[in-house]
Structures are given as C-alpha cells and as structure tokens.
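Build me a structure from this.
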Amino acid sequence: MWWLLSGAIVVEVAATLALRSSEGGRKKLLLIPVVLGYLIAFALLSATLSAGLAVGVAYGVWAACGVALTAVAGRMLFKEPLTWTMAAGIAVIIGGVLLIEVGSTAH
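Presented below is the predicted three-dimensional model:
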C-alpha cells in the first residue's frame, strides 16, 4: 500500500508543477497532464485507502510529502523562494505526520 501512496504523491506533485507551468491555464496543452495527473493521484490515494491504510495517516503523509516536494521543486524549477522559515515549517509538518503515524500504530 505504501507504493500506491508514493505513486499518488509523485503524480500529484507532477500535476501541480504542470499547473504552475501552464501559467494560469494560458498554456492549454499543459492542462492535460494537470487533469490526468490529479485523476491518477486520487485513484492511487483511493487504492491506498482500500488497501487498509488509515485515512489520517494516508492524507497526512500525502500532504506533508506533497508540500515538501512541491516547495523544493518550485525552488529548483521556477526559482521560487524557499527560506529557512519555510524549511522549518516543512519540518514541523513532517514531524506532525510522523507523530500521527506513531500514534496510529500504538492502539
């Protein structure tokens, strides 16, 4: 199930980057990978949940990894800011997700 979630995260991040590249929809051809990417990402997330991963854990990992990967990719591809404060925020999000994961297995 973790490989399904990993796939969902990678595809969602790629779709988000394509959305950024589309320049607000002005580059219409790039909207195709956006729509397909989000559809595939949600299908993989749904399969992850069907495989038995708790929704809180799945969504937490999805969100944390998505935020971190998108911020780093935005910096690399689009020269967007990635300050130490932003990096600290990403670390706090990831720490929170790890706590949710640990808490979900402690029952």
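
CA atoms for contacts and neighbours, from now on please.
Noted.

So which residue is dead centre in this protein?
Most central in the chain under C-alpha atoms, centre = their mean is G66, positioned 2.3 Å from the mean C-alpha point.

Downstream of whichever strand or helix holds that one, the next helix or strand is which one?
Assessed by DSSP states H and E, G66 sits inside helix 55-78. Sequence order places helix 84-105 as the next helix or strand after helix 55-78, per DSSP H and E.

Packing partners of that next one?
helix 55-78 (3 or more C-alpha pairs under 8 Å, 6 or more residues apart in numbering; DSSP states H and E).

Going by neighbour count, list what's buried in the helix it packs on.
By neighbour count on 16 or more other C-alpha atoms under 10 Å, the buried set for helix 55-78 is 57-74.

Please generate a structure for the following sequence too, so the two can be compared:
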Amino acid sequence: MAWVYLVLAGVLEVVWAVGLKYSEGFSKLWPSVITLVATVASFWLLALALKHLPLGTGYAIWVGIGAVGTAVLGMLIFKEPATVARLMCIGLIVAGIIGLKLTSGADAA
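The predicted structure is shown next:
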C-alpha cells in the first residue's frame, strides 16, 4: 500500500504544481484552493508512504513523478517546447524512478 500512497502523492504533486500556474500567484480563488488542498494531500500521502519505504527512495520517486508529470503537462497544456533533449532528460528521470523502485529493498507492496 505504501507504493500506492507514493504514486498518488506524486500525482497530487503534479496537480499542485500545475495549480500554481493557474492560480496566478494565488490571485484566483478556486485554482488557489485546489493547489493548497492538493499540496496538503500530497504531503500527507508522502508521509504515509515513508512510514514503510526508505526515505531517499520515497522522496526521490515522489519528486520524480512530480517533475516528469509537470514537465509533460507543461508541454501538453502550456505548449512548452518538447525538444529531443528535453524528452531524453525526462526519460532519464523515468529510468531513475524505475531503478529506485527496483533497488529499494522495501518489501511494501
């Protein structure tokens, strides 16, 4: 269950990161509310996951999911450049996430 919490925490990290853009410096009410709720929920789920996962692995995977998801949505929603170099770097982050998962030694499912 710890891995499920961690993935959900990572997805919510993407939600709050994108929400920051839509909130326009917390000047728009509902995007700001969604951003704050997603932030709290993301940290809470990360905390639950870290009860059973190694700190370094859990935190790095959480950040990786957030970074990859935010970068991809930036390209899709905000038309940020999707250069070959940028996509390769995102691929390296994904490879790192997979590598950390495979070598974590945590038997939490």
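
Check the mean deviation of the helix holding G66 of the first structure from the second structure.
Mean deviation of helix 55-78 of the first structure relative to the second structure after superposition (mean C-alpha distance after the TM-score superposition for the first structure): 1.2 Å.

and the angle from that helix to helix 84-105?
For helix 55-78 of the first structure against helix 84-105, the angle by axes from the mean of the first three to the mean of the last three C-alpha atoms, to 10 degrees is 160 degrees.

For the second structure, identify the residue most remote from the centre.
Largest centre distance within the second structure, by C-alpha atoms, centre = their mean: S27, 23.6 Å.

what kind of secondary structure is that residue in?
Secondary structure for S27 of the second structure, judged by DSSP: H, G, I helix; E, B strand; the rest coil, is coil.

Can you tell me how far L55 of the second structure is from T103 of the second structure?
To T103 of the second structure, L55 of the second structure is 13 Å away according to C-alpha to C-alpha, to the nearest Å.

Correction: the previous question concerned E80 of the second structure.
From E80 of the second structure over to T103 of the second structure (counting by C-alpha to C-alpha), the distance is 33 Å.

can you give me how far the host helix or strand of G37 of the first structure is from the chain middle?
Assigned by DSSP H and E, G37 of the first structure falls within helix 31-50. Taking C-alpha atoms, centre = their mean, to the nearest Å, one finds helix 31-50 of the first structure lying 11 Å from the centre of the chain it belongs to.

Identify the residue of the second structure aligned to A43 of the first structure.
Residue pairing (TM-score structural alignment): A43 of the first structure is matched to W44 of the second structure.

Which residue, neighbours along the chain excluded, lies closest to its match?
Closest residue in space to W44 of the second structure, ignoring its immediate chain neighbours: A9 at 7.8 Å, by C-alpha to C-alpha, 6 or more residues apart in numbering.

All set, thanks.
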